[in-house]
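A.B. asks: below are the sequence and a predicted model; questions follow.
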Amino acid sequence: MKSNRRLLKIAMTLLTIGAAGQLVMHSSMAQKNHMPMMGGMMMGGMMEKRMPQGINPDQLPAAGSEGAKLLDRYCTQCHGLPGPGLHTASEWPTVVARMNRRMQMMSRKHMMMHIEAPGNNELEILIDYLKKNAQRTIELNKLGGADTPAGRAFKKTCSQCHALPDPAQHRPNEWPAVIQRMQKNMSSMGKPLPDQTTMDQILGFLQRHSAK
């Protein structure tokens, strides 16, 4: 009788140890599988107050190109997908170099937030794509009406986030959607938003100087 009880206790102990082992193993696997996602979420949270909202991949210029695909693949690991118009052609190499240093650091095996980093050839393709589709800027005094209320509002509002964009890089019917996207970006970045009357003035100014 005592022998049977002893065997029963041993069996229960083994079952308990086995169940605990399974729990630890599943927990470890789940943690490993979710680590890249957690890293991206944490980085996204850190950057969300400095970065504008991302755009959809199909909104990228030459959306099916290798450069656009690389931008979507690597940049969205940490934050929303940036449009190439976020920076000028001269600014992008420095920005990409800074982002690449972070990705290279976080791609190391001992890092908790494992992020995929691009190779040298991919970096060249990415930078070339960004420069080719970068923000085109213009000096305000080269535009007629620069000293009007609309011109001054354009300068004050748009220069909060980037260099003044050349209105001719879009057609008149394209500017409303661009303005709407910029308003969302300003809101997400905590920038002061002009009233609707001022936004209408800016839109009219851009459309008057846009591509025909």
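C.D. replies: Here it is on my side, so go on. Numbering: from 1, shown residues only.
A.B. asks: only C-alpha atoms from now on, for both contacts and neighbour counts.
C.D. replies: Noted.
A.B. asks: tell me how many other residues crowd the residue nearest to residue 116 when sequence neighbours are not counted.
C.D. replies: For residue 116, ignoring the flanking residues on the chain, the nearest one in space by Cα to Cα, 6 or more residues apart in numbering is residue 107 at 5.5 Å. When neighbours are counted by other Cα atoms under 10 Å, residue 107 registers 18.
A.B. asks: contacts only, for residue 107.
C.D. replies: Applying Cα atoms under 8 Å, 6 or more residues apart in numbering, we find residue 107 in contact with 113, 114, 115, 116, 117.
A.B. asks: need these in a markdown table with neighbour count and secondary structure, can you?
C.D. replies: Shown next, in a markdown table, are these (neighbours: other Cα atoms under 10 Å; DSSP: H, G, I helix; E, B strand; the rest coil):
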| residue | neighbour count | secondary structure |
| --- | --- | --- |
| 113 | 22 | coil |
| 114 | 23 | coil |
| 115 | 23 | coil |
| 116 | 17 | coil |
| 117 | 22 | coil |
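A.B. asks: check it against this one:
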Amino acid sequence: MKDNRNLVIGISLLIIGIIGLSALSGMRLSTAGMMGGGMMMDRAGMKEMMKGMMGDLLPPGINPEKLPDPQSTGAQLLVQYCTQCHELPGPGMHTADEWPSVDDRMIRRMRMMGGMMHDINAPADNEFRTLVAYLQRHAQKPMDKTKYTDLNTPAGKSFDATCSQCHVLPDPGQHTAAEWPGVVGHMTQNMKTMGKPLPDRATLEAVIEFLQTHAK
């Protein structure tokens, strides 16, 4: 009886071992298939994965021609490297103080992904410095609230409540009065894409009024 029980236990352990080895072999084959040249994820796959992971947190990209100084080396590096994993970001997404840490995080991700995928490249050190300098030069300029006594007016409150949903309050002096309606229209589309509450027409008009009053 004892011998039979030992035999059953031995056979059971053997079966478990075979199943475990089969699962491990399948995992290795699957990994090899993913990392092999023909099955490796490309940039299009990476962008889709990023959209799935980030959802509405990523704003829509901008046209390269709309970048500040689009023919500069910094702009070209931005297009070359930053569109590998997601849509093209505008320099105005962050302030000059914020961009270095954002860029450092992105380059670490590119280097990590470059070791896993054949189609992701990280900038060289000199390119990275040029890219950061470009983004800081054209970064979002935050408003100095102490200089604007009309932030408590209806137009000022509309501006504050609307624009602070996505970024720091922008300095109205960054654009001319003629430019601000187009900028606000673009930002409204970003808000829609990102699932933010959209302001009504009266609120948008108040925001534009405030910005135009203090435009350059």
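C.D. replies: Received it, and whenever you're ready, just let me know what you need. Being a predicted model, the structure only gives us computed values, none of them experimental.
A.B. asks: circling back: looking at the contacts of residue 107 of the first structure, spot the one nearest residue 91 of the first structure.
C.D. replies: residue 117 (20.6 Å; Cα to Cα).
A.B. asks: that closest one against residue 104, yeah?
C.D. replies: Yes. Counting by Cα atoms under 8 Å, residue 117 of the first structure does reach residue 104; the two are 5.5 Å apart.
A.B. asks: I'd assumed residue 207 of the first structure was in a strand, is it?
C.D. replies: No. Read with DSSP: H, G, I helix; E, B strand; the rest coil, residue 207 of the first structure is helix and lies in no strand.
A.B. asks: circling back to that earlier point, across to the second structure, which of the contacts of residue 107 of the first structure hold up?
C.D. replies: Shared contacts between this structure and the second structure among the contacts of residue 107 of the first structure (both residues aligned by TM-score structural alignment, their matches' Cα atoms under 8 Å) comprise 113, 114, 115, 116, 117.
A.B. asks: please determine how far the third one is located from residue 33 of the first structure.
C.D. replies: Distance, residue 115 of the first structure to residue 33 of the first structure, using Cα to Cα, to the nearest Å: 13 Å.
A.B. asks: now do the helices in the first structure.
C.D. replies: 2-47, 66-75, 92-106, 120-132, 149-158, 175-188, 196-208 (DSSP state H).
A.B. asks: which part of the second structure lines up with the fifth one?
C.D. replies: Residues 154-163 of the second structure are where helix 149-158 of the first structure lands when matched by TM-score structural alignment.
A.B. asks: need the single longest helix in the second structure, by residues.
C.D. replies: The second structure, longest helix under DSSP H: helix 2-35.
A.B. asks: now render the contacts of residue 107 of the first structure as CSV, adding distance to residue 198 of the first structure.
C.D. replies: Shown next, in CSV, are the contacts of residue 107 of the first structure (distance: Cα to Cα, whole Å):
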residue, distance to residue 198 of the first structure
113, 43
114, 45
115, 42
116, 43
117, 43
